[in-house]
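A.B. asks: quick check, what structure comes out for this input:
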Amino acid sequence: VLKLFKLLHRTRQEVFKNDPRALEAARQKINEEFRNNQDETSEEKINEVL
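C.D. replies: All right, here's what the predicted structure looks like:
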C-alpha cells in the first residue's frame, strides 16, 4: 500500500508538473483517500479500495 501511495505522488508530479493548483489538489485528494482508509485491516476491503 505504501508503494502505491508513493507511486501515485510521483505520477501526480509528472502529470501535473506545470500546474501548481492541480498538483496541490491531487496531493490533497491522494492523502485524503489514504487517510480515510488507513485503519482498514481487511485484506479484501483493502484490495477493493485500491
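A.B. asks: only C-alpha atoms from now on, for both contacts and neighbour counts.
C.D. replies: Fine.
A.B. asks: tell me who's in contact with the residue positioned nearest the centre of the chain.
C.D. replies: The chain has residue 30 as the residue nearest its centroid, 3.1 Å off, counting by CA atoms, centre = their mean. Contact analysis of residue 30 by CA atoms under 8 Å, 6 or more residues apart in numbering lists 5, 8-9.
A.B. asks: residue 13: neighbouring residues, count only.
C.D. replies: 18 (other CA atoms under 10 Å).
A.B. asks: would you do the same for the sequence below? I want to compare the two.
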Amino acid sequence: MELIKTKTDLNLAQEMLKEYPRTKWFARISFAIVIILALKELYELIIK
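C.D. replies: As a prediction, the model looks like this:
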C-alpha cells in the first residue's frame, strides 16, 4: 500500500513540474495586465 502511495506521489510531482513553466508564464502575463489596468485607472482618476 505504501509503495502505491509513493509511486502516485512521484507521478503527481512529475506532472506538476511539467506544468510549472506554463503556470509561471500565465502568472507573469496576468501580473502585466494588472499593472497596465491599474495605470489606466490612475490616469483616468488624475485626468478627471
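A.B. asks: next, the TM-score between them, please.
C.D. replies: Superposed pair, TM-score by TM-score structural alignment, normalised by the length of the second structure: 0.43. Supporting alignment: 25 aligned residues with a CA RMSD of 1.8 Å.
A.B. asks: about what we covered before: and the residue nearest to the centre of the first structure, how far from residue 11 of the first structure?
C.D. replies: Distance, residue 30 of the first structure to residue 11 of the first structure, by CA to CA, to the nearest Å: 11 Å.
A.B. asks: ditto for residue 43 of the first structure
C.D. replies: Distance, residue 43 of the first structure to residue 11 of the first structure, using CA to CA: 25 Å.
A.B. asks: compare these two (neighbour count), which wins?
C.D. replies: Higher neighbour count among residue 43 of the first structure and residue 11: residue 11, with 11 against 8, using other CA under 10 Å.
A.B. asks: check which helix or strand covers the more buried one.
C.D. replies: Secondary structure assignment for residue 11 of the first structure, by DSSP states H and E: helix 2-15.
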